[in-house]
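Peer 1: sequence first, then the predicted structure, then my questions.
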Amino acid sequence: MPINQEHKLSLLTDILKNQMEQHQMTTDEYDQISRLLSSLLNESALSNTQLEQTFMAIQQHHYGNNSGFSDTDVEQWLQTIEQYKTQ
């Protein structure tokens, strides 16, 4: 059963929060972020430019970086995702 956009955003949020708390990423989390970002960016229902830019920023920081993200970046990304989810 495919997951919808809301579930994908929740999963991405959970992974980012976990990474921020633990300051590391497992290989599975790294792979899952890649799949989620690819899927979310390809969805035709994605009409929020700021959210799309956030996904692209995560993707840019993500590729080639399996050591994790900075807390500042993650907090900013989470804030943008949460704003979109409450609209």
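Peer 2: Yep, it's here.
Peer 1: going by C-alpha atoms from here, please, whenever you check contacts or count neighbours.
Peer 2: Noted.
Peer 1: distance from the chain centre to the host helix or strand of Thr80, please.
Peer 2: In the assignment (DSSP states H and E), Thr80 maps to helix 71-85. Relative to its parent chain, helix 71-85 has a centroid offset of 9 Å by Cα atoms, centre = their mean, to the nearest Å.
Peer 1: buried ones in stretch 49-58, by neighbour count?
Peer 2: Leu51, Glu52, Thr54, Phe55, Ile58 (16 or more other Cα atoms under 10 Å).
Peer 1: next, the one to line up against it:
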Amino acid sequence: MPDQRSATKPHYTAGVIQRLATANNVAVVVTPNDVFAHHVTRLSGDDVNFDPIEKTIVALQRAGILDRVQAVRLQARYLRESRP
């Protein structure tokens, strides 16, 4: 029996995230706190760079469209699909 994960289209979740943002008029906006946090993590040697889809998940959470658990689950699903 084939694995269900392999049957999922590779960018399906990215499309879901983009459509959710479009439907709710949510856009990624970089705040001064985002810039500060980026520099703090970079200087601590823990530099993490979100791609545009992950930034959209954060924007959806900030807008109240997703709660924390939903955002984490959606990001995990996206990462499973997008990473080899």
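Peer 2: It's in. Since the model is a prediction, treat every value here as computed from it, not as a measurement.
Peer 1: TM-score of the superposition?
Peer 2: Aligned and superposed, the two chains score 0.33 in TM-score terms (TM-score structural alignment, normalised by the length of structure 2); 42 aligned residues with a Cα RMSD of 3.0 Å.
Peer 1: got a markdown table for the buried residues of stretch 49-58 of structure 1, with secondary structure too?
Peer 2: Listed next are the buried residues of stretch 49-58 of structure 1 as a markdown table, based on DSSP: H, G, I helix; E, B strand; the rest coil:
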| residue | secondary structure |
| --- | --- |
| Leu51 | helix |
| Glu52 | helix |
| Thr54 | helix |
| Phe55 | helix |
| Ile58 | helix |
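Peer 1: which one of the residues you listed is nearest Gln32 of structure 1?
Peer 2: Ile58 (12.7 Å; Cα to Cα).
Peer 1: what's the longest helix in structure 2?
Peer 2: Scanning structure 2 for the helix with the most residues, using DSSP state H, yields helix 68-82.
Peer 1: helices and strands around that one, which ones?
Peer 2: Helix 68-82 of structure 2 sits against helix 12-23, helix 52-62, with contacts defined as 3 or more Cα pairs under 8 Å, 6 or more residues apart in numbering; DSSP states H and E.
Peer 1: ok so, going back, outside of the helix holding Thr80 of structure 1 itself, list whatever touches it.
Peer 2: Glu6, Leu9, Thr13, Leu16, Lys17, Met20, Asn48, Gln50, Leu51, Thr54, Ile58 (Cα atoms under 8 Å, 6 or more residues apart in numbering).
Peer 1: perfect, I'm done here.
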